[in-house]
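[1] this is the structure alone, sequence omitted:
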């Protein structure tokens, strides 16, 4: 919450940023395939602010407010019609905001140019124009060096067809971006050509690392450098230690791709059909707390695949909360050791929340994917892996105030090759602990899941029942705290300055002038509220209106945090 200056000290104005004030966001797929080349504009989508473009170079000029593949973020200074992908902000008009077109269809190619078109905007008031509604066309021009740019208005205001041109690296094909990143790469470093972030793995150089296959055979390798023991031939980057077979020659050419950079060691010893062994070592930003050791994912007669979770590959980790930390928090659902596995119709879905999948031997879905669909053979081997998308955006609230998490940019959609596969997870407040997501349907290149979990409930108001029971009236959870009183009536805790506070949760009203928390004869308030915060797995007891403190009164808060292994435990002072 931000306080703005008071008007004559009588009127107080406040701005409160909250997900509850957000309208439903309308999105469309942001990828397209053209002549075998893949394009992805999703890096231009904004989730907390909009692009603003002035039509003229003066301060009173009308402004175009827009987003990419998603409706405009409604906020102060952008109160546009709710479905608008672009709108006009004209302070000279009585109706300041007017739609310049709604988000309806994904990017497309026309006359050789990558474009987005927002249609069905406000009514066109030019009687000479046959089209009844205003529309907006954004033409994207591939400029490999152009990062963090904004579009430029070209023409069309008088013709009800606003036209903009956007020079940006995001408009280049994934293939050309990868080629460009190779040309501009350094020694064991590479720059994301869209965001300008540099992955630097030089700190991993000049050290030996080992992975082990299912037969116990060790593969020794180095990052961006050759092994020095000469067990395999000279310049070998990875060596089969049992048979002294070179699985690829070393190089320092780190290659960029979505999900994280990788090394490709080629020209190893001969294998089948006159081919040479090669090894791909992929680096990705995994879940917090997961193993940071390399893992042998897959091996074929001529190919070896290694995945490595390392913070060095972390360009960004999305926030796993809805808009801010005071809203609903899905962090407890993030997996760091094993993925969630959902089985449906003879298929397995491997899923993580807000993070890439935990590396699993044999699972070689595009590294960095957060969800993967696989078939399982009779020998329990994974086949036909399909990426269901990458974790690019934080969860949002839909119109029903349910949490929705969306993964985008997965494998090519089979029934519509110009689109990529995505997946949607809707979290529904329910009175179970966590459960598992349930696969619901597949529609329009999107896999849809639903997850009933108490974590989606966020904070719920509860009540107090004497002598010492708290109850969540929404989910009907009930907790008996009487053991806190029966085993030890008064608990003590010391602060950093040596002050000692006494706590009596169940009998405070008789002990300290109606207060559960007491110090030096001062009571720190009577019970005001009970809050069950399921997304953080804690319960708060808030006390207010205690003894007089200067011109106010003492307050206190006791927060109970679940820990099955600690018994009754003991209180600690936070402040």
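    Looks like it arrived, so ask away. Because the structure is a prediction, the values reported are computed rather than measured.
[2] only C-alpha atoms for contact and neighbour calcs from this point on.
    Will do.
[3] contacts for stretch 33-51, please.
    Contact with stretch 33-51 is made by 30-32, 65-70, 72-73, 109, 150, 170-175, 194, 393, 409, 417-419, as judged by CA atoms under 8 Å, 6 or more residues apart in numbering.
[4] return the subset of the residues you listed lying in helices.
    Judged by DSSP state H, the subset of these located in helices is 174, 175.
[5] thought residue 349 was touching residue 369?
    No - the pair formed by residue 349 and residue 369 falls short of the contact definition of CA atoms under 8 Å, at 11.9 Å.
[6] tell me which of these two has more neighbours.
    residue 369 (29 against 21; other CA atoms under 10 Å).
[7] give me the number of residues near the closest residue in space to the more buried one that isn't next to it in sequence?
    Distance criterion CA to CA, 6 or more residues apart in numbering; nearest residue to residue 369, sequence neighbours excluded, is residue 390 at 4.7 Å. Number of residues near residue 390 (other CA under 10 Å) recorded here: 26.
[8] also this one, for the comparison:
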């Protein structure tokens, strides 16, 4: 008996030979379930290998496989000759030189490594050293016909012939392949097959029903083992209450078919005229353990249901980023192999070695020497061909997080059938948290053909996780301590609505109000259908997880969905400009748990912001405030899985996946290595121009690798009026400097010179330069508008003629009594800050000109009275000026507050919707200024200030008593060391610098004793800007902690220049006062009557 050595993986196995006789019997080798079949090669009478020498004569070697030579030249002697050597002259004369170069024997075939070796020994005597001729043929497996070679002479020395032969016949073929069973079915729209026996239990699944009261033992695609019914082929055993167990179904008649909505139905035919049994399987990628549950029954069928990943179609892109119930994120992508695979070598007790291929987050890849079966396979037992490899499971489930065990389980189900079709191969990979990477290790193979691997890896560890108390938690990477206590409201709970329910929430302590009849326990109270539900007990424990703060409220009201308790989770999101005093927003309700998002500055570490506007000497302004995001970042990805994160004029916003150094304006996150970040530049200064290019520089980053200098980033901001969504582009990296380019409409310059021409639209509409369409057609109406101002009464319409018969002529748009003040039209004009209609061609005035009217439409303050106002009658030029405040003229209003890390300056209390602020020039009291804050001036009857202006100057000598506009409110306020500044631009033409427009700047200075204060004129600068100073308590630091801790319960004591805090007078029970046989309950700085809003 010869021995054949077979490499399965990298192992040598003994094989048994079927002797190939001279009559050409099958030439096959079999060991266990592997077969090598050379029969296709033995069917040929002989093969030839030819060599040409220098004389022009050929040497030909005649070969046969598994039988003696047939149809060869005379002289190739013997009935068992398998190789013969002859010379062939140029005239085709054949001379046999070695009649027998090797004999066919019963032990000629063996396997060495990956080679099937065929040895023919016992040939003729060799003149060299008394040896005999022998021939060795090495058959090499190849998968493709193009690589097949036929026999190739490798050497002929010392009477030994060595032949190499690449052929598909040398590839092994498995004999244990089971392609179909009663429990196999094709996936819809997929070439993969589903083998349901992967769910067969070692014993059985248990299920129970209430109506009727019964217990069931059931197995999938196999019999119940060691069950209550004493029969070997029982598939379902029914045990009614008070009765003996009975066989409901057997394994004799099984059927598998696809149902509706991608469900799979396994049917067992009834036993003894009973009811059929069906098990309905529903795809659930996240199910780690399959359970069978009783569903229902009717006169003919008992139905069970099971949620399982085994019936889910395989996916090429399975989930690889996971989140557990407390918000920890696990990223398995670093374990994915795009080339090669993870390899595990197993040594068996009989000395063989088996090679396993594994991959994570994708299918296994073809190997260089060994391979797997084709398809979306997560693991395989590799072979030297796909026909000799084993499919150990498909990519058809999601990883499962085992929080208590610090591990993650990945299941690959539905491999090919094993053990004669009784079970199906599957793979279980346990990723176990470890500080070091160790790779996978096979720990066991179960009786149900499941291969279990353990894998110690840091990928299974939650990154940057820390749990704090007292509503504080420390960032374990950078050391910042987050404190959420300022968000605690001691007077009133936060009210939130979502999905039809109402929620009351508080932080860092229990609810102020009671919930479900209990005080001092709940942190979240849910009101659903009028019923109060404890949605989680109060807690002061805060979890920091990779840049995100999370508070989890657990152990709420029980009895939710069987025996579960209610819970809630708040995820805090960093926003540099949001205090959080408005409370959280409801995100979703998932079963018994509610999730809330809460944007707040308290979820941010310290950050740095610089001014994002630039004014040049030639009257150009750049304003990139809209690119400076307080809640998100700009991102750029590279092919090697690196992510660049940038912000404009401010630090990168800290969040998951964007954990950069606190002052970094740009950083790199390496997503292939645990999201480690590199600071490539800190925010230090604002915008600047270099050779006409708008730039911003972030410097003093981390130490540049291999250099003494630090990283820095240069960003060029290019004007592109069509670019709505700016995306950074990496241009180059040179000498530790990264060069980026951002195209945006926000980077386009705005000229402050006096060169603005109006835009004109038709049909009562006009489009602004930003693309916004103003449409005033809704103001046109059948009944005319009437204006009364002192002794003047006027009638007008918008974009159409009057309907008043007392106004003479056709097409009149406005008249005063019976005087035509202008013909109507619908040509709407746009200028920054206002819209206007020009009605011209009215009655003659002074005998030389016609009367006209200019109606300007202005976006005023939020509560301004809308409608037309006659503000000026220019009797010299016969023009009526009408101002009309309307929301239809609003494209956007600027925000009126400034946020820094420590405080907010909110200037909105200074906005006036009636009248205006007034001040004079101390050096020339006849120069009078009219001002508003963040909004246009309100109408000033008798003064024709340019509509939409926020500041106007009236002084003697101005033509037509027209005051000068000192600018419009287009730019948000910014902070400075003393308070805040706001600038108004696009004013009137500057008389001393004709190429410039007038502008104004108000410096708000914190003064706690000033109250609201008032503006004071200071000076006019060389570039035509009027400077004002405004001392006010509004500009003082308003700490968020004070804002969010309830009502500001203070009174002002001017003599002491201090605020007196009355909060110490607050009593939870209030104060009881007797008056005329009645008892009144009052309180200070808080509610008095059952937590109402009454004080």
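    Yep, that arrived. Values in this document were obtained by computation on a predicted structure and should not be read as measured data.
[9] about what we covered before: translate the residue nearest to residue 369 of the first structure into the numbering of the second structure.
    Matched by TM-score structural alignment, residue 390 of the first structure corresponds to residue 969 in the second structure.
[10] let me see the contact set for that match.
    Per CA under 8 Å, 6+ apart, neighbours of residue 969 of the second structure: 833, 894, 934, 935, 936, 949, 950, 983, 984, 985.
[11] residue 490 of the first structure too?
    Residue 490 of the first structure neighbours (CA under 8 Å, 6+ apart): 502, 503, 504.
[12] in the first structure, which residue is closest to the centre?
    Centroid-nearest residue in the first structure, with CA atoms, centre = their mean: residue 318, separated by 3.3 Å.
[13] could you double-check that that residue sits in contact with residue 370?
    No - between residue 318 of the first structure and residue 370 there is no contact under CA under 8 Å: 12.0 Å.
[14] any common contacting residues for the two?
    Contacts common to residue 318 of the first structure and residue 370, judged by CA under 8 Å, 6+ apart, are 354, 355, 391.
[15] and of those, the nearest to residue 305 of the first structure?
    residue 355 (20.7 Å; CA to CA).
[16] tally of neighbours for the counterpart of the closest one in the second structure?
    Structural alignment (TM-score structural alignment) places residue 355 of the first structure against residue 935 in the second structure. Counted with other CA under 10 Å, residues neighbouring residue 935 of the second structure total 27.
[17] same question, the one 10 residues further on
    As a burial measure, the neighbour count of residue 945 of the second structure was computed by other CA under 10 Å and equals 27.
[18] ok, and the closest non-adjacent residue to residue 701 of the second structure?
    Using CA to CA, 6+ apart, the closest residue to residue 701 of the second structure is residue 681 (4.1 Å).
[19] how near is the one you found to residue 772 of the second structure?
    Separation of residue 681 of the second structure from residue 772 of the second structure (CA to CA, to the nearest Å): 37 Å.
[20] kindly report the same for residue 826 of the second structure.
    Residue 826 of the second structure sits 18 Å away from residue 772 of the second structure when distances are taken as CA to CA.
[21] more crowded one of these two?
    Taking neighbours as other CA under 10 Å, residue 826 of the second structure and residue 772 compare with residue 826 leading, 19 against 12.
[22] three-state assignment of the more buried one?
    Secondary structure, DSSP: H, G, I helix; E, B strand; the rest coil: residue 826 of the second structure is coil.
[23] that one pairs with which position in the first structure?
    That one, residue 826 of the second structure, aligns with residue 252 by TM-score structural alignment.
[24] contact partners for its match?
    Residue 252 of the first structure neighbours (CA under 8 Å, 6+ apart): 187, 188, 223, 224, 225, 263.
[25] now the last one, what's its secondary structure?
    With three-state DSSP as the basis, the three-state label of residue 263 of the first structure is strand.
[26] I figured residue 28 of the second structure hits residue 40, correct?
    No - counting by CA under 8 Å, residue 28 of the second structure does not reach residue 40; the two are 10.2 Å apart.
[27] quick one: which of those two has more around it?
    residue 28 (18 against 12).
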